[in-house]
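Participant: my questions are about this predicted structure, shown below with the sequence.
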Amino acid sequence: MNRSIASGVFSVVSAKVVVLVVTALSTPLLYRLLGASAFGEYAFLLSIFAIYMIFVSSGITDGVRKFLAEDRAAANWSEHVVGFYLRLAIVLSALGALLLVLATRFGVVGRAFGSDLTRYFYVLAALVVTAQFRDYARKTLMGFGLERYSEPLKILDKIGFVVVAVPLVYLGAGVIGALAGHLVASTLVAVIGLALVHRRVSLSCLFSRPTKRFPRKQMLTFNSMSIALVFLLMSLYHIDIVMLQHFRESAAVGNYKAALTLAEFLWFIPMALQTVFVHSTSELWSQNRFREISELASRTTRYTFLLTGVMAVGLAALADVAVPIYFGADAMPAITPLLLLLPGSLGFALARPVLAISQGKGMLRYPVAATGGAAMINLVLNVALIPRFGMHGAAIATSVGYGSMFVFHCWSARLVGFDPLSDARLGRSILTTVLAAVPIVALSTALTNPWLALAAVPPVGFVIFVTFALLVGALDPAEPFEVLSMFPDPLGAKADAIGSRLAAGGRERGERNWLHSLLFVAGLSLLVSGLTLGILGSGIQTVTP
């Protein structure tokens, strides 16, 4: 991972930390204020909206950041790309909003989803327009490599939503209040984002006409394949909620969404990598740096497995404690679905960066086929299991579908032209997870005081996990410092110096420098402990009546 990519990852991760904390505080508030049934309706509406927006925006957002990042010598390339996708964004958002209004007005929505939900779709129609320009502006900034602007906008979107939605819901506005929060926040972000884009490239490029050599056909082909890819991905995210709403009451949907929310916390780092890798690796592909791409992919796979693995083990060990404290006693039914979702969420976490690197090349037929295979497994299992087993069946089906993503995308990656397993050390990473799970679960079981368990298990479990990773060779002592060296100075410079000494010492003596490794483990464990206690403690204080 070169320093420019790491800098982008650092910007995205920093923003996602803030968004994660805000989400961790706001989600249980909304769950309690709305109640399980209304929260289930809200989750269902967002799922429908996400699927609908695939056809409105996915090809635009993926395309603009990919083609802006490519190293092309064509005259006024950036202006023409920005203008081309801005025209598409305007046309598709207008058509998307109009179609949703007409479908609602003439009863299509009522017949499909029930008359009780009809009024919400007028708000969703307005959200189509604001969300389109919010996402277009952010992805354009990312295409320019301006994550330092795009990621604060994501924070603003989340905070703006909470500031508007929570008071409205508290005052009795219900689901309409929550949707209004999204509408206001996305409008604000769209205005600011477009202003920032205008500073880089004048939005008057909307009216410019590129030459005949401009690759419109290539862009439109990429857009259509992106739409297919994102549709299949969104089916993995949302088909379970949509089907569960049909076969079970809204309260079951609300509890299942609570389980999904916790399971998706595992995607924190992988989603940041996926966000940055699409446009960052586009440049590597355009320069034919195939070996560097494989090295990046395989090392990322290993680090993602280790980081997500320790989070999954910790969340499983603390599920009985964390769920009722976090969402309230009414959410106890969410514990079992959460445990069922964790294995598949780990597999999906591994697939995310691999998929992003494949997208960076622009050869999407193999990623689409791989995602389609996982989506088909997910759909068939949901159809078979939800009518009989409800949200437990949904969790099993979704977990299997999620997990199959990694298998299929490893196959896809080799056809695209890189190997995500060349230095992944999957066997050692799995062994680390299994060995560490035993003492971590034992510690959680032994601590009967829930507050003591929340305070002790995350830092102690992290130390145990990293120690096993070092012992079995899933992680080399110098590697954490190599990763940290990619970050801005002074952290990057100090980590680089320590990592160089560790690597040199290993070559000279043929043994690991355990002192530095243990110091690193202790430091990171304190950091993880502080973050965990801060997030959980703040969330508990906020949601307690």
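Facilitator: Arrived safely, thanks for sending. These numbers were taken from a predicted model, which means no experiment stands behind them.

Participant: going by C-alpha atoms from here, please, whenever you check contacts or count neighbours.
Facilitator: OK.

Participant: any idea which element Gly160 lies in?
Facilitator: In the assignment (DSSP states H and E), Gly160 maps to helix 147-170.

Participant: okay, now Asp489: neighbour count?
Facilitator: By other C-alpha atoms under 10 Å, 12 other residues sit near Asp489.

Participant: just checking, what packs against the helix or strand hosting Leu518?
Facilitator: Assigned by DSSP H and E, Leu518 falls within helix 514-543. Packing partners of helix 514-543 (3 or more C-alpha pairs under 8 Å, 6 or more residues apart in numbering; DSSP states H and E): helix 3-53, helix 319-327, helix 450-472.

Participant: roughly how far out does the helix holding Gly160 sit from the chain middle?
Facilitator: Mean-position distance between helix 147-170 and its chain equals 17 Å (C-alpha atoms, centre = their mean, to the nearest Å).

Participant: now the angle between helix 3-53 and that helix, please.
Facilitator: Angle between the axes of helix 147-170 and helix 3-53 is 40 degrees (criterion: axes from the mean of the first three to the mean of the last three C-alpha atoms, to 10 degrees).

Participant: from the middle of its chain, how far away would the helix or strand that comes right after helix 147-170 be?
Facilitator: Heading C-terminal from helix 147-170, the first helix or strand you meet, by DSSP H and E, is helix 174-200. Relative to the centre of its chain, helix 174-200 is centred 20 Å away, using C-alpha atoms, centre = their mean.

Participant: quick one: the helices in the stretch 301-450 of the chain?
Facilitator: Assignment of helices within the stretch 301-450 of the chain using DSSP state H, counting those that start in this stretch yields the ranges 319-327, 335-361, 365-416, 426-446, 450-472.

Participant: ranking those by burial, who's on top?
Facilitator: Highest mean neighbour count among these (mean count of other C-alpha atoms under 10 Å): helix 335-361, with a mean of 25.

Participant: tell me the contacts of the residue nearest the centre of the chain?
Facilitator: With distances taken as C-alpha atoms, centre = their mean, Met271 lies nearest the centre of the chain, 3.6 Å away. By C-alpha atoms under 8 Å, 6 or more residues apart in numbering, the residues touching Met271 are 349, 352-353.

Participant: which one of the residues you listed is nearest to Ser280?
Facilitator: Lowest distance from Ser280 to the contacts of Met271 (C-alpha to C-alpha) belongs to Pro353, with 11.7 Å.

Participant: distance of the closest one relative to Asp423?
Facilitator: Plainly put, Pro353 is 15 Å away from Asp423 if you go by C-alpha to C-alpha, to the nearest Å.

Participant: what do you get for Ala228?
Facilitator: 31 Å.

Participant: over to Tyr237?
Facilitator: Distance, Tyr237 to Asp423, by C-alpha to C-alpha: 29 Å.

Participant: between these two, which has more neighbouring residues?
Facilitator: Taking other C-alpha under 10 Å, Tyr237 and Asp423 do not tie; Tyr237 has more neighbours (20 against 17).

Participant: please compare the first structure with the one that follows:
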Amino acid sequence: MSGNNNIVSGAIVLMIGVVIELVLSFASKLVIARYIGRPDYGVVSLGISLLTMGGLVSMLGMNVGIARYLPRIESKAGKKGVLRSGLELSLLSSVILSSSIIIISNSFFQHAIHGELKQVLNICAIGIPLLVLMKMTIGGIQGTQKAVPKALIQNIVLPLTRFLLIGVALLFGLGSIGIASSYVVSYGIAAGVGLYFLWSLTPIFARQISFSSYRKKLFIFSAPLLVTSTMMALLIDIDTFLLGYYWSPNQVADYNIVYPLATLLQAPLMAFGFVFMPVISKLHSNNKYEKLKETYLDTSKWIMLVTLPLFLVLVSYPNLIITNTFGGKYLAGSPALIILSIGFYSNSVLGPNGNLVISIGDTKYIMISNLLATILNLILNVILIPIYNIEGAAIATTSSYVALNLLYSYKIFTDYRITSLTNQTILFQLFSIIIFIAISRWVTEPTVSGMLINLAVFSPLYGALMLNTNMLGRKEITIMKELYSRVELYVVNLL
């Protein structure tokens, strides 16, 4: 299959995995939020934010580095060198950071307002090396351009074990400490599965193959990504920490209910982006710039087509979605859900621009862009959160993501004259929004049944609009037919 077909094929596999992950992760958060109450959920959210932030920082950008280098190296010795070097550097960094956090936590949180805060932070700190190990194995798998193992590790094994362990923790009344432990252990299990796939797909553990260190090359490439990952960690989690500082765990809980709902909009971008980066990196190394441009535009279009309906639902029915999932006690987060949805939709609709800038090797620009976006986010959070609570955090996050994507889009437009915002895509989105609003206002009531009727009426009209505006053309139909044939063959062989 061609590069574009491979991207769609891999992305569909990952989308299935992402849907499974989202369902399981959503169920986990739903159970936690309903059964341990707002203050405990806020404490758990702070611990998870520490875990994810620590993991992003201590990876040093090595997971991206090995994903970029592996497709460009033919020899087994070279591939082993890249993998071993990346793992050694990132794991050492994660152990140092984990130990430092535990020492600081024991010193500064002796008399925390919430009794279990110190223990939760310590447990999550222990999980940082396990999270890093899992992410690094996924980076290595990404470099082999295999989609199924990644989907199995991150989208099935991790959320499934986490969900089961959370259930056990709640069953035995272990509270926030048990839930934090569930997250840590699930990362350990997923990391073990990731190591198995690295062993089977790469020569990382082949003793008979000698290898040279790639530490210097990886570090030179990934050093800007270290700053980038630190900035991205702050961009993602600083609002949670500041809400806990200025307000209370209750506000942290409200915000961490709506934030995951809004990030659903990034699922198509994540799925396509995982397969997109190694493909585009290879095209760039072979100087196939026209094919690179075509691949980027097609991928951006497909991401937008999948994301738009979900965006319309989130911004049109925030109260319904929150009430019928996490419960009415979290309805204060409805305005923040609308604001965050706008931010994450803009992040998706502009396409995998960050993946493209990384693929062409301009990590310095990535670093500067993330630094500027994080500074903007920090300033806006400090100004807005004390005044507007979680709405202020949502405005800060949305503004930062929009600014970051505009910087990425400016880079690829000035260097390659590529933009995902064509007249065709802008008009398509405008007409889709008008149709959805018209149906929701004149055909249905703002109830669950009304929302389902709205979607039932909108879906065929959305499909017809795609065909009539050539958003779904011969290329897409050909790819879908080929994918259908492959899935059919797979099912027949399975049976």
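Facilitator: Received, thanks. Model, not experiment: these values are computed from the prediction.

Participant: any idea what the TM-score is?
Facilitator: TM-score for the superposed pair, counting by TM-score structural alignment, normalised by the length of structure 2: 0.90. Supporting figures: 486 aligned residues with a C-alpha RMSD of 2.7 Å.

Participant: looking at the helices of the stretch 301-450 of structure 1, which is nearest to Ile293 of structure 1?
Facilitator: helix 335-361 (8.0 Å).

Participant: mean distance between the closest one and structure 2 after superposition?
Facilitator: Taken over the aligned residues, the distance from helix 335-361 of structure 1 to structure 2 averages 1.6 Å (mean C-alpha distance after the TM-score superposition for structure 1).

Participant: that helix vs helix 365-416, what angle?
Facilitator: Interaxial angle, helix 335-361 of structure 1 versus helix 365-416 (the same axes, to 10 degrees): 70 degrees.

Participant: angle of helix 335-361 of structure 1 against helix 319-327?
Facilitator: For helix 335-361 of structure 1 against helix 319-327, the angle by the same axes, to 10 degrees is 80 degrees.

Participant: run through the neighbouring helices and strands of helix 335-361 of structure 1.
Facilitator: Counting by 3+ C-alpha pairs under 8 Å, 6+ apart, the packing neighbours recorded for helix 335-361 of structure 1 are helix 250-263, helix 268-286, helix 290-317, helix 319-327, helix 365-416.

Participant: can you put the ones you listed in JSON lines and add distance to Ala195 of structure 1?
Facilitator: Listed next are those as JSON lines, based on distance: least, C-alpha to C-alpha, whole Å:
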{"stretch": "helix 250-263", "distance to Ala195 of structure 1": "33"}
{"stretch": "helix 268-286", "distance to Ala195 of structure 1": "22"}
{"stretch": "helix 290-317", "distance to Ala195 of structure 1": "34"}
{"stretch": "helix 319-327", "distance to Ala195 of structure 1": "39"}
{"stretch": "helix 365-416", "distance to Ala195 of structure 1": "34"}
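
Participant: among the ones you listed, which is nearest Ser7 of structure 1?
Facilitator: helix 268-286 (9.6 Å).

Participant: which parts of that closest one are buried?
Facilitator: By neighbour count on 16 or more other C-alpha atoms under 10 Å, the buried set for helix 268-286 of structure 1 is 268-285.

Participant: what of stretch 417-427 of structure 1?
Facilitator: Neighbour-count burial for stretch 417-427 of structure 1 [16+ other C-alpha under 10 Å]: 418-421, 423-426.

Participant: pull the residues that contact it.
Facilitator: Residues contacting stretch 417-427 of structure 1 (C-alpha under 8 Å, 6+ apart): 290-291, 293-295, 297-302, 354, 410, 413, 474.

Participant: how near is Ser362 of structure 1 to Thr221 of structure 1?
Facilitator: Slight slip there: residue 362 of structure 1 is Gly, not Ser. 10 Å.

Participant: buried residues, the helix or strand Met234 of structure 1 falls within. List them.
Facilitator: Using DSSP H and E, Met234 of structure 1 falls within helix 216-247. Using 16+ other C-alpha under 10 Å as the test for burial, helix 216-247 of structure 1 gives 219, 222-245.

Participant: for Ser186 of structure 1, which of the helices and strands packed on helix 514-543 of structure 1 is the nearest?
Facilitator: Between Ser186 of structure 1 and those, the shortest gap by C-alpha to C-alpha is with helix 3-53, which sits at 13.9 Å.

Participant: and stretch 455-462 of structure 1, how far from structure 2 on average?
Facilitator: Here the mean offset of stretch 455-462 of structure 1 against structure 2 after fitting is 2.3 Å, by mean C-alpha distance after the TM-score superposition for structure 1.

Participant: please apply the same query to stretch 430-438 of structure 1.
Facilitator: Taken over the aligned residues, the distance from stretch 430-438 of structure 1 to structure 2 averages 2.7 Å (mean C-alpha distance after the TM-score superposition for structure 1).

Participant: contacting residues around that stretch?
Facilitator: 306, 309-310, 313, 461, 464-465, 468-469, 472, 474.

Participant: save the residues you listed as TSV, and put in distance to Phe207 of structure 1 too.
Facilitator: Output for the contacts of stretch 430-438 of structure 1, formatted as TSV (distance: C-alpha to C-alpha, whole Å):
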residue	distance to Phe207 of structure 1
Leu306	49
Gly309	50
Val310	51
Val313	54
Gly461	57
Ile464	59
Phe465	56
Phe468	59
Ala469	56
Val472	60
Ala474	54
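
Participant: name all residues that make contact with Thr467 of structure 1.
Facilitator: Contacts for Thr467 of structure 1 were tallied using C-alpha under 8 Å, 6+ apart; they are Val521.

Participant: so what's the closest residue to Ile239 of structure 1 other than its chain neighbours up against?
Facilitator: Of all residues not flanking Ile239 of structure 1 in the chain, Leu379 sits nearest, at 7.3 Å (C-alpha to C-alpha, 6 or more residues apart in numbering). Leu379 of structure 1 makes contacts with 236, 239, 397, as judged by C-alpha under 8 Å, 6+ apart.

Participant: now do the second one against Ile159 of structure 1, distance only.
Facilitator: Going back to what we said before, that points to Ile239 of structure 1. Distance from Ile239 of structure 1 to Ile159 of structure 1, counting by C-alpha to C-alpha: 28 Å.

Participant: just the first one next, same as before
Facilitator: Computed as C-alpha to C-alpha, the Leu236 of structure 1 to Ile159 of structure 1 distance reads 27 Å.

Participant: next: Thr304 of structure 1.
Facilitator: From Thr304 of structure 1 across to Ile159 of structure 1, the span is 28 Å (C-alpha to C-alpha).

Participant: circling back to that earlier point, what's the mean deviation for the helix holding Met234 of structure 1 versus structure 2?
Facilitator: Here the mean offset of helix 216-247 of structure 1 against structure 2 after fitting is 1.8 Å, by mean C-alpha distance after the TM-score superposition for structure 1.
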